[in-house]
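A.B. asks: Okay, here's the prediction I keep looking at, along with the sequence it came from:
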Amino acid sequence: MSSQDSPRSRISRRQVIRGLLATGAFGATSKLWVGCTPANDSSTSSSSPAAGKELVMGFIYVGPKDDFGYNQAHFQGKEGVQGVKVVDQASVPETTEVQEAMRNMIEQDKATVLFPTSFGYFDPHILKLATDYPEVQFFHCGAMYDAAKHPKNVGSYFGYIDEAQYVAGVVAGHMSKTGKLGFVAAKPIPQVLRNINSFTLGARSVKPTITTQVIFTGDWSLPVKEAEATNSLIDQGADVITCHVDSPKVVIETAEKRGAFTSGYHANQAALAPKGYLTGAEWDWTKVYSDYVKMIQEGKTLMNGGIPHLLRGGYKDGFVKISAFGPAVSETAKKDAEAARDKMKAGSLVIYKGGLKDNTGKEVVPAGKDYATTAIELESMNWLVEGVVGKTA
């Protein structure tokens, strides 16, 4: 951080922006006058190889940067970006406060590219700001872009992390002695359901009778409910626990105390469970963000069609990976997991095969037609696969 960007001057400039906004749409909500603390703000810069104006990119997270989960994964991805100036802000709620954070980055930091990463930031917040700032590019993690109704300066990116979940499921299938897996999940949205289903299918490729019981907590960060759900699953016989919540920390630590195996998510949680951590499905956001930098520096934008509005990638694209195997993982489990991973990279392993049924007995993948990872049908998944104990509503 330069002397001109000291915490004192940063807060002062943000207060000036807020003063200007007070006469507009934000003036009516007193909650939006809460200041941005230096602890939640950072700025890094490196020399840009591109000629002309320096590219400034802004990142916004719904939780802390060191949550051992979703936000840490994005923060680590941001840290790997080179050749641009980067600003970020953590612990921003999925409310109009994120609109203020985005406006501040645009008006104060001169950001022209924003990555508001949390699911709830998209509608209405990103869509509102994209209309107000048509020259700024907004990239959201996980949303479904609709060209018929969404602004042209809005894009969506996501990784096929369910491929990594499938591989992690192979390990879980080998290591479970009870034949019961447990999954703590936030909300039954397509991205979460794909992870539950792929993890289960990976495990059932090893043991066809294995089951996964899922408990939905109702939101992305509810530590008490996450601990309760983990204990409940273990009490019901699950001996491998995984999750899809913002921070797996509570789930992993609770399971470790109970002597259960764990499979992580988002980032590496091995340090939290030295005995029971098997592996985990991780993102490589640095690859994604660096690809965006390259395209933008080449003059490509969402608006001119040079950057796709819907960007997706899996193992073969370098978007996802699994954590290093823990000490408890058997050699057979490692071998089978690595074989599945290699097939994913080669594009020869299909998770959702024709004739697949959900857990009510209904056929959800038509017989004779496989759904590759890239199939658009999977983006709107609203079912749980056979072998999952639980409901989507």
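C.D. replies: Thanks, I have it.
A.B. asks: Every contact and neighbour count from this point should use C-alpha atoms.
C.D. replies: OK.
A.B. asks: quick check, Gln82 in a helix?
C.D. replies: No - judged by DSSP: H, G, I helix; E, B strand; the rest coil, Gln82 forms no part of a helix; its state is coil.
A.B. asks: Tyr289 versus that one, what's the distance?
C.D. replies: Counting by C-alpha to C-alpha, to the nearest Å, the separation of Gln82 from Tyr289 is 10 Å.
A.B. asks: do the same with Ala130
C.D. replies: For Ala130 relative to Tyr289 (C-alpha to C-alpha), the value is 20 Å.
A.B. asks: quick one, helices of the stretch 1-150 of the chain?
C.D. replies: Using DSSP state H, counting those that start in this stretch, the helices of the stretch 1-150 of the chain run over residues 7-21, 70-79, 96-107, 127-132.
A.B. asks: Can I get those in JSON lines including mean neighbour count and distance to Gly58?
C.D. replies: Shown next, in JSON lines, are those (neighbours: other C-alpha atoms under 10 Å; distance: least, C-alpha to C-alpha, whole Å):
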{"stretch": "helix 7-21", "mean neighbour count": "15", "distance to Gly58": "15"}
{"stretch": "helix 70-79", "mean neighbour count": "22", "distance to Gly58": "9"}
{"stretch": "helix 96-107", "mean neighbour count": "21", "distance to Gly58": "7"}
{"stretch": "helix 127-132", "mean neighbour count": "16", "distance to Gly58": "14"}
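A.B. asks: Using the three-state scheme, assign Trp220.
C.D. replies: At Trp220, secondary structure determined by three-state DSSP is coil.
A.B. asks: That one: how many residues sit nearby?
C.D. replies: Other residues lying near Trp220 total 20 when counted by other C-alpha atoms under 10 Å.
A.B. asks: Same question for Thr200.
C.D. replies: 31.
A.B. asks: Likewise for Thr209?
C.D. replies: For Thr209, the neighbour count with other C-alpha under 10 Å is 12.
A.B. asks: any idea whether it is helix, strand or coil?
C.D. replies: Under three-state DSSP, Thr209 falls in the coil class.
A.B. asks: now the one 5 residues further on
C.D. replies: Following three-state DSSP, Val214 is assigned to strand.
A.B. asks: also this one, for the comparison:
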Amino acid sequence: MKFKKLVTVAALAVNVFLLPVTQAADDPLKVGFVYVGPVGDHGWSYEHDQGRIELEKHFDGKVSTTYVENVPEGADAERVITQLAKSGHDVIFTTSFGFMNPTIKVAKRFPKVHFENATGYKRAKNVGTYLLSTYQGRYVSGVAAGMETKSNVLGYIASFPIPEVIRDINAVYLGAKSVNPDVKMKIVWVSTWYDPGKEADAANALMDQGADIIIQHTDSPAPLIAAEKRGKMGVGQASDMSHFAPTAHMFSVRDHWGPYYIDTVQKIMDNTWKSEDYWGGFAEEILQIVSVNPVLSDAVKTAISETEAKIKSGEFHPFTGPMKDNQGNEVIPAGKTLTDEELASVMWYVEGIDAKIPQ
């Protein structure tokens, strides 16, 4: 009921405050953001909102922004996006995979508005897509976890069975396996991006199964806090989560969206924007390893920095063949590296993961 109430408040905020306006030539560019979670999730939506704030500061009065938080993926999302478009927004960023279809539908009705959807794959003349190469950070997480684990069991809290999540599970396992041939991984699916209660329960279930390091594809610090209480460790998701679990926190993989939002809006102002599929990672400093815990051994800290550097320089790519899935099928031939387009359609577990992808 609390979640539904938050959604209703967000929807009312749109209906009340986003009435259609007539924009003069000297008015600031209006930029709207749609968040799947609350800006206080301390993860995914929080970092998108930090990017929004950075955008406003950079353009110093030339840009005004609006955001709507706690928007469910589905019909409500279409209604919120439509309201933003009707109210004179020139650019709308929809920041979740489940907003992809609603964004495409609304964009057809508002061809003069620029739309950008995070983590989706459908584009149109006025719709671009953007995402992080999160698998890069996951691979580093796997390397560190594989070296640090004492039980040889890693726990992964997964949100939804979409390519982004499957790809990142594989990356963690590949990184861990590269330094620890005995490592195993347990996966718990929670069917949510943000629900601290479910996330904490999942973390505890994984620790009950022997996991001593928790990695998450959900947005609250609850898993890290659970690990702290039980003397285990984990990796922060999307933002710097070190202050929530100073002992358990190994490091965080931070999403730094500000530079992308600034560059995109500048292109729109310059009339040079075009629909494309953008992937940003370590090289673009959109993805960052932050707050490495000083209690980690020198060997682990060195492995973290060296692995990040090799991925950043292009010397190493986690999805380079030969590689088989966990059914024994070759999915990447020897010498081949998956393209971004191919990475966007990964729906198989790599060899060694003893699990099935939910349908």
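C.D. replies: Good, I have the coordinates. Nothing here was measured: the structure is a model prediction, and the numbers come from that model.
A.B. asks: now what about the TM-score between them?
C.D. replies: After superposition, the two chains reach a TM-score of 0.88 (TM-score structural alignment, normalised by the length of the second structure), with 340 aligned residues with a C-alpha RMSD of 2.3 Å.
A.B. asks: circling back: compare the helices of the stretch 1-150 of the first structure and give me the one nearest Arg258 of the first structure.
C.D. replies: Taking C-alpha to C-alpha, helix 70-79 is the member of the helices of the stretch 1-150 of the first structure nearest to Arg258 of the first structure, at 24.1 Å.
A.B. asks: which residues sit against that closest one?
C.D. replies: Helix 70-79 of the first structure is touched from outside by 59, 61-66, 86, 117, 245-247, 266-267, 282-287, 289, with contacts defined as C-alpha atoms under 8 Å, 6 or more residues apart in numbering.
A.B. asks: what about 7 Å?
C.D. replies: Helix 70-79 of the first structure has contacts (C-alpha atoms under 7 Å, 6 or more residues apart in numbering) with 61, 63-66, 246-247, 266-267, 283-286.
A.B. asks: How about stretch 177-184 of the first structure?
C.D. replies: Under the criterion C-alpha under 7 Å, 6+ apart, residues 210-216, 226, 229-230, 233, 237-244 lie in contact with stretch 177-184 of the first structure.
A.B. asks: equivalent range in the second structure for that stretch?
C.D. replies: Counting by TM-score structural alignment, stretch 177-184 of the first structure falls onto residues 150-157 of the second structure.
A.B. asks: Give me the buried positions along the matching stretch.
C.D. replies: 152-157 (16 or more other C-alpha atoms under 10 Å).
A.B. asks: What separation is there between the corresponding residue of the second structure for Ala255 of the first structure and Pro221 of the second structure?
C.D. replies: In the second structure, the residue matched to Ala255 of the first structure (TM-score structural alignment) is Ala227. Using C-alpha to C-alpha, one gets 10 Å for the distance from Ala227 of the second structure to Pro221 of the second structure.
A.B. asks: what do you get for Tyr46 of the second structure?
C.D. replies: Counting by C-alpha to C-alpha, the separation of Tyr46 of the second structure from Pro221 of the second structure is 12 Å.
A.B. asks: cool, Gly231 of the second structure as well?
C.D. replies: Distance from Gly231 of the second structure to Pro221 of the second structure, by C-alpha to C-alpha: 16 Å.
A.B. asks: More neighbours: which of those two?
C.D. replies: When neighbours are counted by other C-alpha under 10 Å, Gly231 of the second structure and Pro221 differ, and Pro221 comes out ahead with 26 against 12.
A.B. asks: dump the residue contacts of the more buried one.
C.D. replies: Applying C-alpha under 7 Å, 6+ apart, we find Pro221 of the second structure in contact with 42, 241, 244.
A.B. asks: go again using 8 Å as the cut-off
C.D. replies: 42-43, 196, 236-237, 241, 244.
A.B. asks: so which of those residues persist in the first structure?
C.D. replies: Among these, the contacts conserved in the first structure (both residues aligned by TM-score structural alignment, their matches' C-alpha atoms under 8 Å) are 42-43, 241, 244.
A.B. asks: got those as JSON lines, with distance to Ala85 of the second structure columns?
C.D. replies: Converted to JSON lines, these look like this (distance: C-alpha to C-alpha, whole Å):
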{"residue": "His42", "distance to Ala85 of the second structure": "28"}
{"residue": "Gly43", "distance to Ala85 of the second structure": "26"}
{"residue": "Met241", "distance to Ala85 of the second structure": "34"}
{"residue": "Phe244", "distance to Ala85 of the second structure": "38"}
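A.B. asks: Thr307 of the second structure: which of those is nearest?
C.D. replies: Nearest to Thr307 of the second structure among those, with distances taken as C-alpha to C-alpha, is Met241, at 21.3 Å.
A.B. asks: if I look at the closest one, how far off is Ala226 of the second structure?
C.D. replies: 13 Å.
A.B. asks: Repeat that for Lys274 of the second structure.
C.D. replies: Distance, Lys274 of the second structure to Ala226 of the second structure, using C-alpha to C-alpha: 44 Å.
A.B. asks: Show me which of the two is the more surrounded one.
C.D. replies: Ala226 (23 against 15).
A.B. asks: Now the more buried one: which helix or strand?
C.D. replies: For Ala226 of the second structure, the host element (DSSP states H and E) is helix 222-229.
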